[in-house]
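*Asks:* got a sequence here, can you model it:
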Amino acid sequence: MAGLALCEPGHLYNILQQHRRVPRLAEPGYLCLLGEPGAGGLLPDPACSRAPAPAWAASRGNGMLVPSVSTTRAILLQHAGLNSFLISLDAEEGTAVQYARSFEQFTRHPVLVLRGGYKRFSACYHFLRTQKILWMPQELDNFQPYPVEILPAKLYMGNFKQACDQQIQKDLKIKAQVNISEQPTTLFAEGGKYLHISVPDSLEADLFSTFGTICHFIDAQLDRGAVLVFSSLGISRSSTVTMAYLMHSCQFSLKRAWNYVLKCKTNMRPHRGFVKQLSDWETQIYGTTITDVSEPNY
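*Replies:* Prediction:
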């Protein structure tokens, strides 16, 4: 058994927002909720999240038997990507830990207990709440994920489509945008600030020379509200800029920034040209190269 660990609400939020060609929530077995609809008023109306499937659905095909949660006011989420569990209780964390230990025997990975329970998660991400209790496969395929959260309620990273979604701007309280795609867009936030760095996603493209400008812009705008960094797909250019910011303003090494952003968005992937520029940026900031980018991880 790998023990227990606390999971921040932002981590669960990012798990819900992962997508490739289609939202990962549409993948069978990616995320499964187990619980009782009458357990303490948590589910399903109005407090269940936009996560798929009815809260009392059986885990899809894994054959696992779990203790009844009908009297524990708990939600059990199986996250296939991590092969771990998150237990959200509207109760004291000590109680959550007690029930989490019941599930340790089912996984080799840590059992994650949602810090603050569902109440805290719902307070942070109230816009994910819905009265819907059943999602059809086609609805999940059309589910529109939000940008991933890099710094809680402050810095987000997404794609061009999300940047053009007025409801997303409103829900996340976006006050500024950093556009790293070649195509310009319209900022919906009234009085919002907009920085467009038109750079192609190619090995010859230069982002290094713009890192300072982008980092100073983000720092200045975070005092006003949330900032969204985006590129066409939200995979290469936006993740490069986001890591450059974490290195500049949060004192992260490239390795730490890489692992941090990868945890937020599991399919982020700067190409080799941008990785080299990030390494040069690290050397410029710290006066020496800390991260060996020749490792296979990069």
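
*Asks:* only C-alpha atoms for contact and neighbour calcs from this point on.
*Replies:* OK.

*Asks:* and for the residue nearest to residue 208 when sequence neighbours are not counted, the neighbour number?
*Replies:* Ranked by CA to CA, 6 or more residues apart in numbering and with sequence neighbours excluded, the top spatial neighbour of residue 208 is residue 277, at 5.6 Å. Residues lying near residue 277 (other CA atoms under 10 Å) number 19.

*Asks:* one more, so I can put them side by side:
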Amino acid sequence: MLSFGSSLENKVTLVSSLRAQRQGAMFGAGNCANQIVPRLYLSDLATACDVDTLARLGITHVLSILDFAPDHLPKSITCMHVRLEDRFNVDILSHLPDTTEFIRSALAGRADARVLVHCMMGISRSATVVCAYLIAEHNMSAGDALTFTRSKRPIVRPNIGFERQLHEWEQRFAPPVQESTVGMNQLRDRLRRILDGNTQAQGAYSATGQKQLPRTTEVKS
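*Replies:* As a prediction, the model looks like this:
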């Protein structure tokens, strides 16, 4: 695991290095801010430090998921920082309500709002946060959110711990499992009657659990 110093000089050196890396084959040429859904972008730290790119995209809000405090953003931008390391045993789940609300409120509050979410490389931490937003606001499953985000930014790959926590997050938005109105004993009884060919017997129940009365057979003289 790489360790970065907290001095401004070290941060500047790191950002310069990342700016050079983003010209490589892994990221492709040009800027590294990928629009995931309208007005929501995912990027690396280098892009988040590029004032020209932020201005060109019209970024109004930045959500930073880093293990050091960011100090590179214009004061005109509304910022949120979550101090978090990219490790499989780190708790990101407890932060997802706040990060999701930050994105949701920003996009709902202004029609011209643009939100950029970033971590160091835009692969794991920030991708997890964006996927969590898609799960909560766009009714996606964890798997669908990951697939969709990766279709917009192919390098997305949350670490195994973050991916597991995304599935836990998904469960918070799953519709409640409704208990069957048919008791197990009643269901067994109904199945037995069906197998016996006696679906009209007293006490038989419909699929909705409502007791069925014996049908009246009309006898013609």
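
*Asks:* follow-up on the earlier one: helix or strand for the residue nearest to residue 208 of the first structure, which one?
*Replies:* Element membership for residue 277 of the first structure, per DSSP states H and E: helix 272-286.

*Asks:* check the fit of that helix onto the second structure and give the mean distance.
*Replies:* Once fitted to the second structure, helix 272-286 of the first structure is off its aligned match by 0.7 Å on average (mean CA distance after the TM-score superposition for the first structure).

*Asks:* against the second structure, where does that helix fall?
*Replies:* The aligned range for helix 272-286 of the first structure in the second structure is 160-174, by TM-score structural alignment.

*Asks:* buried set for the matching stretch?
*Replies:* By neighbour count on 16 or more other CA atoms under 10 Å, the buried set for stretch 160-174 of the second structure is 161-163, 165-167, 169-170.

*Asks:* check stretch 198-218 of the first structure too.
*Replies:* Buried-residue list, stretch 198-218 of the first structure, by 16+ other CA under 10 Å: 199-201, 207-208, 211, 214-215, 217-218.

*Asks:* and what of stretch 9-27 of the second structure?
*Replies:* So, applying 16+ other CA under 10 Å, buried residues of stretch 9-27 of the second structure: 11, 14-15, 18-19, 22, 27.

*Asks:* likewise for stretch 132-145 of the second structure?
*Replies:* Quick answer for stretch 132-145 of the second structure (16+ other CA under 10 Å): 132-136, 140-142, 145.

*Asks:* which residues of the first structure does that stretch align to?
*Replies:* Using TM-score structural alignment, stretch 132-145 of the second structure corresponds to residues 244-257 of the first structure.

*Asks:* so what touches that stretch?
*Replies:* With contact meaning CA atoms under 8 Å, 6 or more residues apart in numbering, stretch 244-257 of the first structure is reached by 211, 214-215, 219, 243, 278-279, 281-282, 285, 290-291.

*Asks:* same thing but 10 Å
*Replies:* 150-151, 207-208, 211-212, 214-216, 218-219, 238-243, 258, 260-263, 275, 277-286, 289-293, 297-298 (CA atoms under 10 Å, 6 or more residues apart in numbering).

*Asks:* take those residues and keep only those in strands.
*Replies:* Counting by DSSP state E, the part of those found in strands is 150-151.

*Asks:* quick one: neighbours of the equivalent of residue 231 of the first structure over in the second structure, just the number.
*Replies:* Matched to the second structure by TM-score structural alignment, residue 231 of the first structure sits across from residue 119. Neighbourhood size, residue 119 of the second structure [other CA under 10 Å]: 27.

*Asks:* need the contact list for residue 119 of the second structure.
*Replies:* Counted by CA under 10 Å, 6+ apart, residue 119 of the second structure has contacts 42-46, 48, 63-67, 81-82, 84-86, 125-127, 129.

*Asks:* restricted to strands, list these.
*Replies:* Judged by DSSP E, the contacts of residue 119 of the second structure include 42-43, 63-66, 81-82 as members of strands.

*Asks:* ok, and the most crowded of those?
*Replies:* Neighbour-wise, those (other CA under 10 Å) top out at residue 42, 30 neighbours.

*Asks:* pretty sure it contacts residue 120?
*Replies:* No - the pair residue 42 of the second structure and residue 120 does not pass the contact test of CA atoms under 10 Å, sitting 11.1 Å apart.

*Asks:* which neighbours do those two have in common?
*Replies:* Taking CA under 10 Å, 6+ apart as the contact rule, the neighbours common to residue 42 of the second structure and residue 120 are 48, 126.

*Asks:* residue 78 of the second structure -> the first structure?
*Replies:* Matched to the first structure by TM-score structural alignment, residue 78 of the second structure sits across from residue 193.

*Asks:* noted, bye for now.
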